[in-house]
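Novice: Let's see this in three dimensions:
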Amino acid sequence: MSTAWSPFTNAPGQPRFALDLVDVALERIGIIAETVIVDEARLTPSLLSGEFDGSAALWKDTERERVLLYSQPYLENRLILVGRQGSDVSATALADLAGKRIALVAGYAYGGAVETTVGPIFVGSNSPEDSIEKLLNGEADYTLMDDLVIQYLISNHGEEARTRLAFGSTPLLTRSLHLAIRRSIPDAELIISRFNTRLVGMIVDGSYHRLLHLDWIRADVDGDGLREYVPHGDQTGPRPPEHSYELFATGTPTTKPSMTRRFYFGGNIYEGWSTVPEQYKTPNFTRPGQSPHTIKIFTFKF
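Specialist: Predicted coordinates:
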């Protein structure tokens, strides 16, 4: 079970990247799962009572940890401040935006960081697309948008997005997403262990890229604490990526500005773009394929 938080969780046919990832990882260890979307008020009581076996996309919570076993984080919710071009998007906390109108998708469980903040004026919207529309037509001063949606915007509407929008660099809310199953399920620890192992393979084999609709991901693929740039395929074009999606931006060391960028191709790690073999720099005009579970992605209008 899960609540609706587009583009991570949603009903079939809508953006539901987290559910797609978990479904594929579980299928690869021989488990077929079905997720029911419920409202926030029902989530925790149903998990604690045993009505459901677990949740495919859950934030950690002390109360729930008593009965649930959590996987390693496989994605993060990172809410970034987005404004119209020229707006000040340097805020590091919602409290810095007192008096500003902020478009938020109604019905999402944003957590206490949003619900208890005094000062900003929250404007309800129906979807990320509706939030952008309200921002551009002046109904809102800002919107909070997940970093994954921003990557989609930049990849698919690059010129329009950069010309008309301003993006903050500091997440105002970050939460890690986990698969969680009841501790009482037979072989629960083994299931979680096998799931965790599958995640690493899905990063390097392009599954993450395909399911999240991304060209480049940055993640620690060799476990040394440094993140590498991982492409969706072995032909990426002659230039290094201008942007990438940080798979886990918190909790692991990151490359310092003075350090050489590391790239992962064909099972090898290369220090710096100049060391990447030319065979990988051939242009590839194909993009990651769409998940069969997600018929509709986003329809932003500029």
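Novice: hey, let's count contacts and neighbours off CA atoms from now on
Specialist: Fine.
Novice: Distance from the lengthiest helix in the chain to the middle of the chain?
Specialist: Ranked by residue count under DSSP state H, the longest helix found in the chain is helix 188-204. Its chain's C-alpha centre and that of helix 188-204 lie 18 Å apart, by C-alpha atoms, centre = their mean, to the nearest Å.
Novice: For that helix, buried residues please.
Specialist: 188-189, 191-192, 195-196, 198-200, 202-204 (16 or more other C-alpha atoms under 10 Å).
Novice: end-to-end on stretch 259-271?
Specialist: 9 Å (C-alpha to C-alpha, to the nearest Å).
Novice: I have a second one here; can you model it like the first so I can compare?
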Amino acid sequence: MVRLSAFSLSIFTQRLSLLGISLALCCFSVSQLHAAPTKLGAASFETYISDDGEPARINALLEKVFKKAELNIQLQVMRQAFLGSSVLTGKLDGEFAYINLGEDTSNYVLSDVYLPIYLYAVSKDADVEAVKLFPHLKDNRVAIENRFANTPSFRLLKNIKWSRNPTTFDAFRQLADDRAPYLITSQLLARELNTLLANDNEETLHFSAKPLAKTGFQIAISKNVANAKSIVAQFNQTVSLMQDKGELNKPLALAWLSKDVNGDGIADFIGHSSITTASDVLDTAYSLDGKPTSDVSVFYIDGDRYATLEEARAALPAKENTSPRESLLDKTTYQQLLRRW
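Specialist: All right, here's what the predicted structure looks like:
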């Protein structure tokens, strides 16, 4: 007969318990590893969002951020008409390019703005440069995309003759055909059209004196998603660090960004050696936080701080741009528009 002492039985029980805990942790890790991804959707938006091989700055940016943050996120691009209902029915967990222009956000956990959107009035005519407020466009015909027009903020603007358009191309064509003397669009989109026009030796667009509205891209996750807050917190932290190190410049196709990195209330210039060269000018810097730059702004290249532009340029590739950058707008698609310009 085998007799087990109380001592040996106690050790056996402890080891069995430890084995059980280890197995439970292992199973939990495996379940986490194979957990279903968080599904976020967005509608196509020229140069920003696409799933058919066209330039898609937001897709490229977020894929880089999610990988860095070790977040299991799946991006889906769909028609605008299906986006809201897909979130409501649980087919999607949220949106990855949410633009808040007065909508009810109570059902979402929202991230910080990871890319601001500055909406300007643009025109072929230089008189737009005197426009500072929406009332300055009163009684004028103004082209605009439906994604902006169909929001509470714009529906409140009653004294403007809105010419609504389903796509960016249609909105730009309003200007090309002289059917609308003004267009409300994002600064980055207007820049891309100007690049296309300049490369074709056409007169470029003029901008209003300042942006008439400011919003931005956010991720918006349904509050029904159990870990929504932790996803958003990890996303915010990762984005901020990547902005400071210049890791978003290349996905956004922007040589210089600006942001108050050192917390002194003045925006600093952010570049990255993968895209910024010593010949890139500072006046094209795109603001990530809306703060102004000044003579005391410092420079960050690949996350390293430089006190002067000369020092920053010395850390950048010296190659000159031998040819103008191609526009992110497809020239073949816009060829007819260019002929009408």
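Novice: Superposed on the second structure, what's the mean shift for the longest helix of the first structure?
Specialist: Comparison of helix 188-204 of the first structure with the second structure after fitting gives an average deviation of 2.2 Å (mean C-alpha distance after the TM-score superposition for the first structure).
Novice: Return the residue of the second structure aligned against Leu21 of the first structure.
Specialist: Under the alignment (TM-score structural alignment), Leu21 of the first structure pairs with Leu61 of the second structure.
Novice: residues contacting that match?
Specialist: 248, 251-252 (C-alpha atoms under 8 Å, 6 or more residues apart in numbering).
Novice: that's a strand at it, yeah?
Specialist: No: applying DSSP: H, G, I helix; E, B strand; the rest coil, one finds Leu61 of the second structure to be helix, outside a strand.
Novice: Check the gap between it and Val113 of the second structure for me.
Specialist: 13 Å.
Novice: mind listing the helices in the first structure by residue range?
Specialist: 17-27, 40-49, 62-65, 112-115, 128-136, 147-156, 158-164, 188-204, 207-212.
Novice: which helices and strands sit right next to the third one?
Specialist: When contacts are defined as 3 or more C-alpha pairs under 8 Å, 6 or more residues apart in numbering; DSSP states H and E, helix 62-65 of the first structure packs onto helix 40-49.
Novice: Residues contacting the helix it packs on, please?
Specialist: Contact with helix 40-49 of the first structure is made by 1-3, 52-55, 64, 67, 109, as judged by C-alpha under 8 Å, 6+ apart.
Novice: Mind checking which of the residues you listed are buried?
Specialist: 1-3, 53-55, 64, 67.
Novice: Give me the aligned partner of Val109 of the second structure over in the first structure.
Specialist: So Val109 of the second structure corresponds to Leu69, using TM-score structural alignment.
Novice: likewise Leu75 of the second structure?
Specialist: Using TM-score structural alignment, Leu75 of the second structure sits opposite Glu34 in the first structure.
Novice: how close does its match get to Asp61 of the first structure?
Specialist: For Glu34 of the first structure, the distance to Asp61 of the first structure - C-alpha to C-alpha - is 22 Å.
Novice: Spell out the residue ranges of the strands in the first structure.
Specialist: 54-58, 68-70, 75-84, 101-105, 121-125, 142-146, 165-167, 173-182, 216-219, 228-231, 245-246, 262-265, 268-271 (DSSP state E).
Novice: For Asn10 of the first structure, find the nearest of the ones you listed.
Specialist: strand 54-58 (10.7 Å; C-alpha to C-alpha).
Novice: Cool, thanks, talk later.
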